[in-house]
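Q: Here's a sequence, model it:
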Amino acid sequence: MKTDITRRAALLAGGAAALLPFRPAFAAYPERAVTLSVSFPPGGATDILARLLAPPLSEALGKPVVIENRGGAGANIGIGYVARAAGDGYTLLVTSSAFVVNPSLYRNPPYDPFRDFAPISTLGASPNVLAVKPNSGIASLQDLIAQAKASPDKFNYASPGIGTTPHLAGELLKLRAGFEMQHVPFSGAGPATQAALAGTTQVISAAQGSIMAQLRSGELRAIVQTGPTRAVDLPDVPTQEELGIKDANSETFLALFAPAATPAPIQELLAREVVKALQRPEVQQRYREAGAPVVGGGPEELRARVAREVPIWREVIQVSKISVQ
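A: So this is what the prediction gives:
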């Protein structure tokens, strides 16, 4: 009798449970700390922007948001790590334009930008800038092209390194405008800037934020910027498109991605809260000071950006025969 009663109680309990509303495993997300895995070492622009995002995002989610740096191999180590992470919303990727460049730059990248990730939002973006010393005799892009055509084997430009977006922006400009200049890669924006200041190279191609101090001081003069519109901090510097160079727009962008298997409701929650965090005036000010004004366009903007840029950089890398291996 006791066994029969126990069985009946269990059946009733099971039936009652069936009437309760279904709660998926992610309904209470987040239940613990969320990690922003940055694909570069501490101290760089990507790391700085991630750390600026973490406090307001933590406040919105009600859980800690911690930064974890996984730099190396041109960002491939960090990107590949998140590509293999669980799609539970607790490990997210903060990376740069390397995300859209590396699949064409490296022979065996550890990820597929379309298959392995869900876009959450672009965080910030900086145009690339071509700049010269004020006494260079180059006052415009037309002057630069004329000098380069006069001495194509000697005229050169500095960049922060092979495969960086400033390097690729220089190659894209050459391709679209039909002229030649020699690329001189350096190990970062600092050494490239010093070379331009010393006159070792005639031109530097750099992300706006990395040379903004020299532009403000007058040590360097920007002659063209590569973004689709004029940057707020460079209102007098024309874009390439304004000067008749079509299909050459480029930016160095920073963005947030989740592993592709992340449930859609978690993706939507993250996108909503990230975009709201980026709309805060203090966050926008700090991003602008860091040289990468807020974009915050959400998943569709970032998805379109990736779809647009992957084939552009593939073309540039193949035509220019760029390789890091």
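
Q: switch to C-alpha atoms for all contacts and neighbour counts from now on
A: Fine.

Q: Do a quick rundown of the strands in the stretch 101-250 of the chain.
A: For the stretch 101-250 of the chain, the strands defined by DSSP state E, counting those that start in this stretch cover 117-132, 156-159, 182-185, 203-207, 221-225.

Q: how far does stretch 10-30 stretch from start to finish?
A: Taking CA to CA, to the nearest Å, stretch 10-30 runs 32 Å from one end to the other.

Q: hang on, the earlier thing: of all the strands of the stretch 101-250 of the chain, which one comes closest to Pro238?
A: Evaluated over these, closeness to Pro238 peaks at strand 221-225, with 5.4 Å, by CA to CA.

Q: which stretches of this protein form helices?
A: 2-19, 45-61, 76-83, 98-105, 141-150, 165-177, 189-198, 208-217, 264-278, 281-289, 298-320 (DSSP state H).

Q: Reformat these as CSV; add mean neighbour count and distance to Phe117.
A: CSV is the format used below for those (neighbours: other CA atoms under 10 Å; distance: least, CA to CA, whole Å):
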stretch, mean neighbour count, distance to Phe117
helix 2-19, 10, 35
helix 45-61, 19, 18
helix 76-83, 23, 7
helix 98-105, 22, 10
helix 141-150, 16, 38
helix 165-177, 22, 21
helix 189-198, 19, 29
helix 208-217, 18, 27
helix 264-278, 19, 11
helix 281-289, 16, 24
helix 298-320, 17, 10
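
Q: One more, so I can put them side by side:
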Amino acid sequence: MRSRRAFLRRAGLVLGATAVCGLGMRGAKAAGYPERPIRIIVPFAPAGPTDIMARVLATHLGEALPGTVVVENRPGAGGNIGIGIAAHADADGHTLLITSSAYVVNPGLYSKIPYDPYKDFAPVAELGTSPNVILVDPGLRINSIADLIARAKANPNELNYASPGIGTTPHLSGELFKLVCGVNLTHVPFSGAGPAIQAILSHTTQVAFAALPPAHPHIEAGALKALAVTGPHRWFDLPDVPTMVELGYKDFLSDTFQGFLAPARTPPAIIEVLADKSIQILKTPKISEQLRNDGFEVLANGPAGMKKRIEDEVPKWRDIIAKAGIQPV
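A: A predicted model of the protein is given here:
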């Protein structure tokens, strides 16, 4: 027994010294994990903010565990298809979920969803958040929110806007924009942020409401014009893009978060390993800077932070959806 304990102590020290993000002795609690490739389900199309975050994390988790970590995109039904698949997967740590704010919005938006947000998942980590951004095709010669409002009022049926899907926070931002600004824009939902961005780039839509990460490189390249962000402050490398709050819309705050979850009943030792590894990865200066440059505010909070966000935001969005008069589908 003594020799076994000594071996485990030595194994923990080796893991802590050699892994990209070591866990020391805590790694011994999940000995043998992973036993096969880990699948991270992203319930949206590729190239959106959740997909970007998942691929960064998967690359470094594969190095840190070590093992193979793959991202599987399962878009559809506003994220419900992929979330439902993850909810009913084996609770052994080999099928995981990285999702967005849709996880907490969908319970208020759909009359029936394939998961219970409180019971079907074990929180792993609160990864990051991004402001939403209001985008226009530069060819429209719309240079401000005031210009967009004026154009929409002068031509009530002209403009349509892309979003990553019904019930996403960009969609709800678009509907809020219509309400508070008194304009009509036709909503065109897509299966994720990547397709929504492509729609405005290809001139299929004239306007888009999107999370910042997939839009950021196109804003910098001048292919898209950002009129405003919906966070509490201007984004650090887009200093000329105002917030909606600055423009006089004091309650116009909306972001898109990314959360890491595992099916309920996943062994606590595995949850602990995944949480600690993820947090250490996100706090690595090079990775944190990369994500910030991609449009993310890194949060890197553990299971308690993710659990609190779920508990706070499910009722919050349910109330906002009801007040906006959006009927569950």
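
Q: Work out the TM-score between the chains.
A: TM-score for the superposed pair, counting by TM-score structural alignment, normalised by the length of the first structure: 0.76. Supporting figures: 300 aligned residues with a CA RMSD of 3.4 Å.

Q: picking up where we left off before, with mean neighbour count and distance to Gly89 of the first structure as added columns, please give the strands of the stretch 101-250 of the first structure in JSON lines.
A: As requested, the strands of the stretch 101-250 of the first structure are exported to JSON lines (neighbours: other CA under 10 Å; distance: least, CA to CA, whole Å):
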{"stretch": "strand 117-132", "mean neighbour count": "27", "distance to Gly89 of the first structure": "11"}
{"stretch": "strand 156-159", "mean neighbour count": "26", "distance to Gly89 of the first structure": "36"}
{"stretch": "strand 182-185", "mean neighbour count": "18", "distance to Gly89 of the first structure": "38"}
{"stretch": "strand 203-207", "mean neighbour count": "30", "distance to Gly89 of the first structure": "31"}
{"stretch": "strand 221-225", "mean neighbour count": "26", "distance to Gly89 of the first structure": "37"}
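
Q: Reformat those strands into CSV and put distance to Glu282 of the first structure next to each item.
A: Below are those laid out as CSV (distance: least, CA to CA, whole Å):
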stretch, distance to Glu282 of the first structure
strand 117-132, 14
strand 156-159, 31
strand 182-185, 35
strand 203-207, 22
strand 221-225, 26
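
Q: Leu302 of the first structure: which of those strands is closest?
A: Closest approach to Leu302 of the first structure among the strands of the stretch 101-250 of the first structure (CA to CA): strand 117-132, 5.6 Å.

Q: what range in the second structure does the closest one sit on?
A: Per the alignment by TM-score structural alignment, strand 117-132 of the first structure matches residues 121-136 in the second structure.

Q: which one in the first structure is aligned with Trp317 of the second structure?
A: Trp317 of the second structure maps onto Trp313 in the first structure, by TM-score structural alignment.

Q: Its match and Pro166 of the first structure, how far apart?
A: Counting by CA to CA, the gap from Trp313 of the first structure to Pro166 of the first structure is 12 Å.

Q: sorry, back to before: if we ignore the residues flanking it in sequence, what's nearest the match of Trp317 of the second structure?
A: Spatial nearest neighbour of Trp313 of the first structure, chain neighbours left out: Val101 (6.0 Å); criterion: CA to CA, 6 or more residues apart in numbering.

Q: Same question for Lys63 of the first structure.
A: Ala33 is the one closest to Lys63 of the first structure (CA to CA, 6+ apart), at 5.4 Å.

Q: contacting residues for that neighbour?
A: Applying CA atoms under 8 Å, 6 or more residues apart in numbering to Ala33 of the first structure gives the contacts 63-66, 90.

Q: Reformat the residues you listed as a markdown table; add distance to Ile5 of the first structure.
A: Below are the contacts of Ala33 of the first structure laid out as a markdown table (distance: CA to CA, whole Å):
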| residue | distance to Ile5 of the first structure |
| --- | --- |
| Lys63 | 45 |
| Pro64 | 47 |
| Val65 | 50 |
| Val66 | 51 |
| Tyr90 | 44 |
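
Q: Only the buried subset of those, as a ChimeraX command please.
A: Remark: buried members of the contacts of Ala33 of the first structure, expressed as a ChimeraX selection using 16 or more other CA atoms under 10 Å:
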select :64,65,66,90
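
Q: ok, so of the contacts of Ala33 of the first structure, who is nearest Leu123 of the first structure?
A: Set against Leu123 of the first structure, the nearest of these by CA to CA is Val65 (15.9 Å).

Q: Perfect, I'm done here.
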